[in-house]
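[1] what follows is a predicted structure for the sequence shown.
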Amino acid sequence: MFDFFRNNIKFLMAVLMLLIIPAFVLVGVEGYGTLGDDPNAVARVGGTDITRNQWEERHRNQIDQLLARTPGLQRAQLDTEASRFATLERMIDEQLILLAAQEGRFLVTDQQLAATLAQDPTIAQLRLPDGTLDLERYRQLLAGQGLTPEQFEESVRADLIRRQLIEGLAVTALAPPKLAEQALQPFLQRREIQFTVFRPDAFRAGIAISEADLKAFYEQNPNLFQSAEQVDVEYLVLDLQAVAQRITVSEADLRAHYEKTRVQLAAKEERRASHILLTLEPGASPEQQAQVRARAEELLAQLRQNPARFAELAQAHSQDPGSAARGGDLGFFARGAMVPPFEQAVFALQRGAISDLVQSDFGFHIIQLVEVRQPPAEPFEAVRERLAAELRQQQAQLRFAEAAESFSNLVYEQADSLAPAAQALGLTVRRAQAVVRSGGTQPAGLAPALSNERLLEALFASDSLALKRNTEAIEVSAGQQLVSARVLAHRPAQLQPLDAVRPQAREQLLQRRSLEASRTEGQARLADWRQNPDAAQGRLSPAVALSRTEPQGAPQEVLRAVLSAAAPAADAPSWVGVDMGPDGYAVIRINRVLEREAPDAVRAGLERNQLAQLWAQAETQAYLRLLRARFEVEILQPRPAADAAAAS
């Protein structure tokens, strides 16, 4: 229902920014600093450099994540000058938010950091039976991503600090009703239109193409008729799965791993508990805490005398709205699901036992352990193959990380051949012919690694073509596959003879002229009908009402043109023409502007919620503009031409 918020977010954000920014510019601001002279820096924020390597790695990782989630995308679609610059802008914003949070003395304690890490399902799997973290496996997990525990934890801490500040802005973002209506009104306006489309196909039959026309078109557009530039290459692949297949697992290792998994399975036991909670307000004074503790101790004393009253007292006194009505029952949960003090108490209890008072950030708890449920262990023989695969994978990850470093060094240090790296690591050099640039049609059967956009870019780089040296080691799949390649032969793109491309040339010229004819006819009818609206009688579609919320299937370019055109006068329609690219030319008559239909209560509430989210985003953008002025920000990378034009 509310796709219009997403499709038109740029427009709505512009409206909101006009409403919000004046509230921020009352704060004093400083000017931008002068450009630095560090050749490796692409931006400087408050004296901290963002280096080219950091920028490129961040952009590459973002593209890899997008490609992994959406296989149909091509790297060339994502790796544009504009998207690269957008990545840099995001990195600048993140650093600005961190600086502002540090200035405001935002802190993340070690306990908060530990609680956040404990909620990560991958890290949760590394817990030992006593609830502590298996530090060796933790280091191995991070090493596979090129991180140390200190680096990873510092990045999580910084992210939590930034999140505190941004969430604070979101909580305080309020859209006053009048301003909200001003922002929504342009979106919810409806216009009644009639239209016709002059399509290129309608003009094809009337277009004649002579030999002279064809030859002239061929000569004027040589780039359309070039053969694809090609290279023959040799390449070397280091693959995690191939490493794993060469690993032999001993019976003793399998048995030891089985015992370890049994222990880990025991650590996954679930416990069912009930509790009585007496809450403490944040910042409660010592006197207030003492009063709440005294009430909790009275309840505990009653339970010591008669444990069977637990559900009764929980219903009567617990201040946990989620469980009080159920007699304090919290259901089953595993380690990592509750705050640490509560969890430690639950997993230290015997079935049926009642804890002493447990204090957490929520208040004082009295806990009763109701039931223990533990997953059954499978027999060794039933899980032998799975355990062997797990062990091979674990060992392969370690060996792959070591081999990856050697692979990268060898292809770089002995750049005139892949043979030394292949011999040192027991790999096979393979060959491929007629490989073309990214976006072209590759030969059938080409190895998937050679279709990687980064590798193709490296192969067709000028130094690779001229010197025929190894490319750098390129990560095709994060932590799983590296590839390096070298050009053996290069065949530049060449203009193909006219006779070889005659059918394609004729079709392209016919399409171009058909499109020009449709555009010419559409523009002529538009000019005529503006002067003589009656001449359009019978040529236009039935009337239909369009809005951003109900586009009626209209393309975005048509919708934008209709809603941005001048409103019709009371006694005369307004007209607009829309170039629809290869689909032709549309002529649209705007009959009248229609009042917005009053929304029902549910829809109005959804609209307000959507707008509140966008209002928070707009306030965040306004705040970031303020920060760019408060802290010295230097962007040392030229803005892409299209962005620069839009910004001017």
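    Everything's here; your move.
[2] please count neighbours and contacts with C-alpha atoms only from this point.
    Noted.
[3] number of residues surrounding Q302?
    Using other Cα atoms under 10 Å, Q302 has 13 other residues around it.
[4] swap in R69?
    10.
[5] quick check: it vs P222, distance?
    When Cα to Cα, to the nearest Å is the yardstick, R69 and P222 sit 38 Å from each other.
[6] for N40, same thing?
    In terms of Cα to Cα, N40 sits 40 Å off from P222.
[7] for R255, same thing?
    Using Cα to Cα, we find R255 at a distance of 69 Å from P222.
[8] of the two, which one has the most company?
    Regarding R255 and P222, a neighbour count based on other Cα under 10 Å identifies R255 as having more, with 15 against 12.
[9] and the more buried one, what does it touch?
    F380 (Cα atoms under 8 Å, 6 or more residues apart in numbering).
[10] so it, which of the three states?
    Assigned with DSSP: H, G, I helix; E, B strand; the rest coil, R255 falls in the helix class.
[11] comparison target, given below:
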Amino acid sequence: MLRLIREKATGWVAVVIVGLLIITFALWGINSYFGQGGEISAATINGVDITMRSYQQTFYNLRQQMQNIFKTTMTQAEEKLVKDEALRKLVEAELLNQVTADIGLRVSDRAVGESIKNLRPFQGENGFDRDIYEKSIANAGMTPVSFEQQMRLDMLSEQLQGAIAASVFVTSEETLRIASLKGQKRDIDYVILNTDSYREAISVSDEEIRQYYEDHLQQYLELEQVKIAFIDLDIDKLAEKVVVTDDDLLAYYENNKAKYETEEQRQVQQLYVKVAKDASEKELDDARGKVESLRELVLSGKSFEQIVDEHANDPGPLFEYSEHGFVARGILPAGIDEILFAGKEADVSETIKTDKGFHIIKIGKIKGGSSNTFESLHADLDRDYRHQQAGNEFFEQADKLTSLAYEHPDTLDLAAEAIGAEIHESEFFSRNSEKQDITSESKIITASFSEDVMLNGNNSEAIELGDNRVIILRVIDQTPEKRKPLETVRNEVVDAVHARKASEKTNEIGQEIIKQLQAGTDPGQVAADNGFEWTYAEGVTREDVNVARSVVRVAFSLGIPDAGHPVAGGTSLGTGGYAIVSVRGATNPVPEDIKEEDSKTTHQQLLQRTADSEWSYFINDIRDKADIRISADPIQGSSD
């Protein structure tokens, strides 16, 4: 984070260690371990400061999570919402921290330790792995002490929330009433009128096109664009320049043998026919014959994949195909395993009989074991040695690059000259860039359109693309958002006007049909006159997933039909169409008809909903009573 670097000026390493630790607990208590004396305050809660550092970290983490989820960059308006959410989380976290301290809630060290040991991100092959734990929290910029404090605070919050949840109750009358509503059913006829039937008959005038364009200018804007200059520091590029000799690789191999000494593993493909344990002699002969015919095809030069594509539907017993990556001894059935590890690469076996059926296998690549020689590992050794040698240079250059980019925020020239790097330039791109280059990366887009880089003209923070690639960029040119001329978007506007007019016509016809039904016209006659067919659905519930939600909502909003007199209604759809619903019958269970299991399920759902509501009320109450002071636009202010 460039703003953090400007406050502390500790170089690039201080930035890259602050990664994202994906874990399930809330971001509460974060201020307690990010707090530093003398830092700028983003907010003050009952006299306790929330530091700018904690606010920035929470904001950046939330923004990154949202971008990972939606696979797109954010607009400035969306970033404002994330800023507000980050501050809201921190304020509530500090309020909860203060409340739990005031009422004396406690969590033992042992309970904290057990909770940490059960967290999935810290599990290795044999359960909790301390190395994974320590590396993970270090990558998040935390120490075991600060992380355990975070866990303690989260568990205290759960205690408090649990206490509130335990205090709520729901009466049996309320449970039965809600269960009765959930048990209601409707017998309906419905039709969804779409706009396609009416679009061809609709004409659009030039005046309608012009007016629609003027009324919807926001839809026809060319987004603001930027052009960036950037330095791309990539360990792969540095590794290409490393001079390597066989003596270097041999020495590296001898010093790292343990890394390459792996158990022998082999790839294998398999074609087989399954047979039952009680298969007859004829079934066994047919299966064996099928596999032997498949083997002949393999020996004739066909691949296993070709055989599956071309012969899967041939007469005779069905055969199956499987492919395994590198497998060690003992993984496959004994008969297959023995042949697999006795042959050599590309061998095709004879027909193998196991208790599952008949098989043929083809041996793929072999690695590990006796094949692990210096010569066979040469390519891997060359790659690993180059990266090891380039590693130190990469971190030194990255630290120098970021420090100089911070110290001279209005230029990349000095940083590029210091590390001997080229300054690249992009074409113009927008927030929705889909170019097949660096400008399609969400991190690059976010940085390029950030306030600090685009508006304030500063170099960006160090942007990590993968583990061993760092980008620093700056905006060198930009074009503002502007209106697209009508002549360039005319076809889009015409389509939009067509869609709107077709939707209006569809809604008009739908409402006329409903009037006919309400007047007592026979539904079959209405359908025939208007050229559609009814869809019939019996016993539709409020949570029915087999009927469109819009139809279900209309059905349960209408009254109860009298005998022989359906009730009808409709609704406009987001697609432009119109849904018409006729309710023929209704079932409203009385409390005595509610099953005990349904009553229990409803009771638990109501308890959970009530507990959630009480928790929200509690949070709002302590917030209303607190002395909360928020700095104006603290993220922007911190970059000054």
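    In hand now; what should we look at? Being a predicted model, the structure only gives us computed values, none of them experimental.
[12] chain center to stretch 16-27 of structure 1, what's the gap?
    28 Å (Cα atoms, centre = their mean, to the nearest Å).
[13] return the set of buried residues in that stretch.
    Residues of stretch 16-27 of structure 1 classed as buried by neighbour count (16 or more other Cα atoms under 10 Å): 16-17, 19-21.
[14] any chance of those in a markdown table, plus distance to Q359 of structure 1 and secondary structure?
    Compiled in a markdown table, the buried residues of stretch 16-27 of structure 1 are given as follows (distance: Cα to Cα, whole Å; DSSP: H, G, I helix; E, B strand; the rest coil):
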| residue | distance to Q359 of structure 1 | secondary structure |
| --- | --- | --- |
| L16 | 45 | helix |
| M17 | 45 | helix |
| L19 | 46 | helix |
| I20 | 43 | helix |
| I21 | 45 | helix |
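[15] in the stretch 451-600 of structure 2, mark out all the strands, start to finish.
    Remark: strands of the stretch 451-600 of structure 2, listed N- to C-terminal, are 463-464, 469-479, 482-483, 535-540, 567-572, 578-587; assignment by DSSP state E, counting those that start in this stretch.
[16] what's the angle from the fourth one to strand 578-587?
    Translated: strand 535-540 of structure 2. Interaxial angle of strand 535-540 of structure 2 relative to strand 578-587 (axes from the mean of the first three to the mean of the last three Cα atoms, to 10 degrees): 40 degrees.
[17] mind listing what the closest residue to S408 of structure 1 other than its chain neighbours touches?
    Spatial nearest neighbour of S408 of structure 1, chain neighbours left out: A473 (5.2 Å); criterion: Cα to Cα, 6 or more residues apart in numbering. Contacts here follow Cα under 8 Å, 6+ apart; on that basis A473 of structure 1 touches 407-408, 411-412, 482-484.
[18] kindly give a single ChimeraX line that selects the buried subset of the residues you listed.
    The ChimeraX selection below is limited to those of those classed as buried (16+ other Cα under 10 Å):
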select :407,408,411,412,482,483,484
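[19] among the contacts of A473 of structure 1, which two are most distant?
    Taking Cα to Cα as the measure, the contacts of A473 of structure 1 span a maximum distance of 13.3 Å, between Y412 and L482.
[20] what is the nearest of the buried residues of stretch 16-27 of structure 1 to A170 of structure 1?
    Each of the buried residues of stretch 16-27 of structure 1 was scored against A170 of structure 1 by Cα to Cα, and I20 proved nearest at 13.7 Å.
[21] pull the number of nearby residues for the nearest residue to P573 of structure 1 once chain neighbours are set aside.
    The shortest distance from P573 of structure 1 to any residue that is not its chain neighbour, by Cα to Cα, 6+ apart, is 4.9 Å, and that residue is N591. Other residues near N591 of structure 1 come to 22 when the count uses other Cα under 10 Å.
[22] list the contacts for N591 of structure 1?
    Under the contact definition (Cα under 8 Å, 6+ apart), the residues listed for N591 of structure 1 are 191-194, 568, 572-574.
[23] one more pass at 6 Å, please.
    Residues near N591 of structure 1 by Cα atoms under 6 Å, 6 or more residues apart in numbering: 192-193, 573.
[24] aligned to the residue nearest to S408 of structure 1, what sits in structure 2?
    Aligning on TM-score structural alignment places A473 of structure 1 opposite E461 in structure 2.
[25] center of structure 2 - which residue?
    Ranked by distance to the mean C-alpha position of structure 2 (Cα atoms, centre = their mean), the top residue is I69 at 3.6 Å.
[26] name the element it belongs to?
    helix 52-70 (DSSP states H and E).
[27] repeat for V372 of structure 1
    Take DSSP H and E as the rule and V372 of structure 1 turns out to sit in strand 363-373.
[28] quick one: the strands in the stretch 51-200 of structure 1, in order.
    190-198.
[29] now do the helices in it.
    Along the stretch 51-200 of structure 1, the segments classed as helices by DSSP state H, counting those that start in this stretch run 52-69, 75-78, 81-103, 110-118, 121-124, 135-143, 149-172, 177-188.
[30] tell me which of those sits nearest to F342 of structure 1.
    Smallest distance to F342 of structure 1 across those (Cα to Cα): 12.6 Å, for helix 110-118.
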